[in-house]
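[1] One predicted model, sequence on top.
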Amino acid sequence: MVSAAGLCCKPLSDVLAVDYGGPSLATNVIPSHFSGDREAAVVLDVACGSGLVAKQMEEEGFKQILGVDGSEAMLQMSRKTGLYKELKRCLLGEEPMPVHWGLFDVVVIVGALSVGHVPVNVVRELFNFHATKNGGYIYMTTRDSFDNAEFKYALETELKQMEEEDLWTCVEVTEKEWIKVMPEQDYNYTTGIVYLYKKI
């Protein structure tokens, strides 16, 4: 089985082979709800990897993109895209985020919220108290697979708890085809859950 969280560091040919849908789903969901000036909006791409999300966001008109990732090798790949205004290294969940709090109109984390990668507690640290502006959007994804079931439950419990605390409102939750489990089979996909919240 292919892990979506590991695709950010793979060659583009590998990503295309498994038809990884995470980055493109961000551009399908966010622009349909974001009504502000896209060129002026400041976007934080968390666990930015090789820049797949930034590429999709830039094509939708978002120009002010900052990235954070725990791997220097990934940051080097992101730099080569020329899409980021700034890139910072940070081990998410272990180190304080090296960003200007309250700056971001949109915060995106695609493919990293899953078992063995970015921990659930990063959601509250990043998206609620600090990084996102009031009225800003937070876009997250996770895999809907057996090996990720416990993580998904913990994540959704935290998202719901934050909603009950009136910290944000749920805008959209959808299930999408995410990634080919076996690339040689056109029909065999695992699914992913897409979450979009708006900070109050």
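    That came in fine, so what should we check first?

[2] Only C-alpha atoms from now on, for both contacts and neighbour counts.
    Fine.

[3] Could you pull up the residues touching the nearest residue to residue 189 once chain neighbours are set aside?
    Sequence neighbours aside, residue 180 is the residue nearest to residue 189 in space, at 4.3 Å (criterion: CA to CA, 6 or more residues apart in numbering). Contact analysis of residue 180 by CA atoms under 8 Å, 6 or more residues apart in numbering lists 2, 18-20, 186-190.

[4] ok, structure two:
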Amino acid sequence: MEDVTTLIQSFRPVNGYDPPQAMKLYEHWAETYEQDCTMMNYRAPQLAADFLSEHFSGNPEEALVLDVACGSGWVAKEMAELGFKNFEGVDGSQGMLDLAAKTDLYKDLRLALLGPEPLPAQPGVFDVVIIVGALYAGFVPVSVVRELCNAAKPGGFIVMMRANHRGEPNAKYTEDLKRELQLMEEEGLWTPVGTKQVDRYMEFPHLDTKGAEDPQDLLIGGTVYLYKKSMQ
């Protein structure tokens, strides 16, 4: 666990995005990813799935879901518990896709480095497009949000869950994301359904706390955004 925490902390993109470096992190981490994240009380997949379920009015068994940055398949497993059955997944790490395949939940899995490569998904067909954890400086650029919306069918849902990481460049990323979300709303591409702030997105219980001014510094909050694509 300490080695993984050090690995995560060592990834601090300073100048722009570095998706290849990010994927090296996950290739190294893949085999113990869920075990380590469970120890860090990583709750994002469950929080995102629950928030969607609260607002989803259709039949989840018939819904086609695109799981973007699907990782090990954790989000799909949480959604399956809520009745969703039809998943396609995209991720930039082959190691993570291999784990996702073992869940037997996905009809299709595709390898793509989002940002440098376009989202490999048919436009306008998905009832739900969901991305959890990857909208973060150094990983998936803000520009990909438009691709998420494009993949959803008219009236479909777009779910985005991200950590409220502190400091730069994450503060700038957050401002850029908020600006893009608002601009897409003004352009009539989608309408907001709801936004929820959570205090415990994840935590680092095994870190040395001597340097922390407040134990709360070890907690990371998060935000889940839910939009509905316009019918136009």
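    Happy to help now that I have it. Source: prediction; values computed, not measured.

[5] on that earlier part again, still contacting in the second structure, which of the contacts of residue 180 of the first structure?
    Here is what carries over to the second structure from the contacts of residue 180 of the first structure, by both residues aligned by TM-score structural alignment, their matches' CA atoms under 8 Å: 18-20, 188-190.

[6] for these, which one is nearest residue 49 of the first structure?
    residue 20 (13.9 Å; CA to CA).

[7] re earlier: translate the residue nearest to residue 189 of the first structure into the numbering of the second structure.
    Alignment note (TM-score structural alignment): residue 180 of the first structure maps to residue 203 of the second structure.

[8] got it, and residue 77 of the first structure?
    Checking TM-score structural alignment: residue 77 of the first structure goes with residue 99.

[9] what's the mean distance for whichever strand or helix holds that match versus the first structure?
    Assessed by DSSP states H and E, residue 99 of the second structure sits inside helix 94-101. Helix 94-101 of the second structure, aligned to the first structure and superposed, deviates on average by 0.8 Å (mean CA distance after the TM-score superposition for the first structure).

[10] helices and strands around that helix, which ones?
    helix 19-29, strand 106-111 (3 or more CA pairs under 8 Å, 6 or more residues apart in numbering; DSSP states H and E).

[11] Tell me which of those sits nearest to residue 160 of the second structure.
    Using CA to CA and comparing those, the one that lies nearest residue 160 of the second structure is helix 19-29, at 18.5 Å.

[12] Who's the closest spatial neighbour of residue 5 of the first structure, skipping the chain neighbours?
    Closest to residue 5 of the first structure by CA to CA, 6+ apart is residue 111, at 4.5 Å.

[13] so who does the equivalent of the one you found over in the second structure touch?
    Using TM-score structural alignment, the equivalent of residue 111 of the first structure in the second structure is residue 133. Applying CA under 8 Å, 6+ apart, we find residue 133 of the second structure in contact with 44, 161-163.

[14] For the counterpart of residue 46 of the first structure in the second structure, which residues are in contact?
    Under the alignment (TM-score structural alignment), residue 46 of the first structure maps onto residue 68 of the second structure. By CA under 8 Å, 6+ apart, the contact list for residue 68 of the second structure reads 89-91, 129-132.
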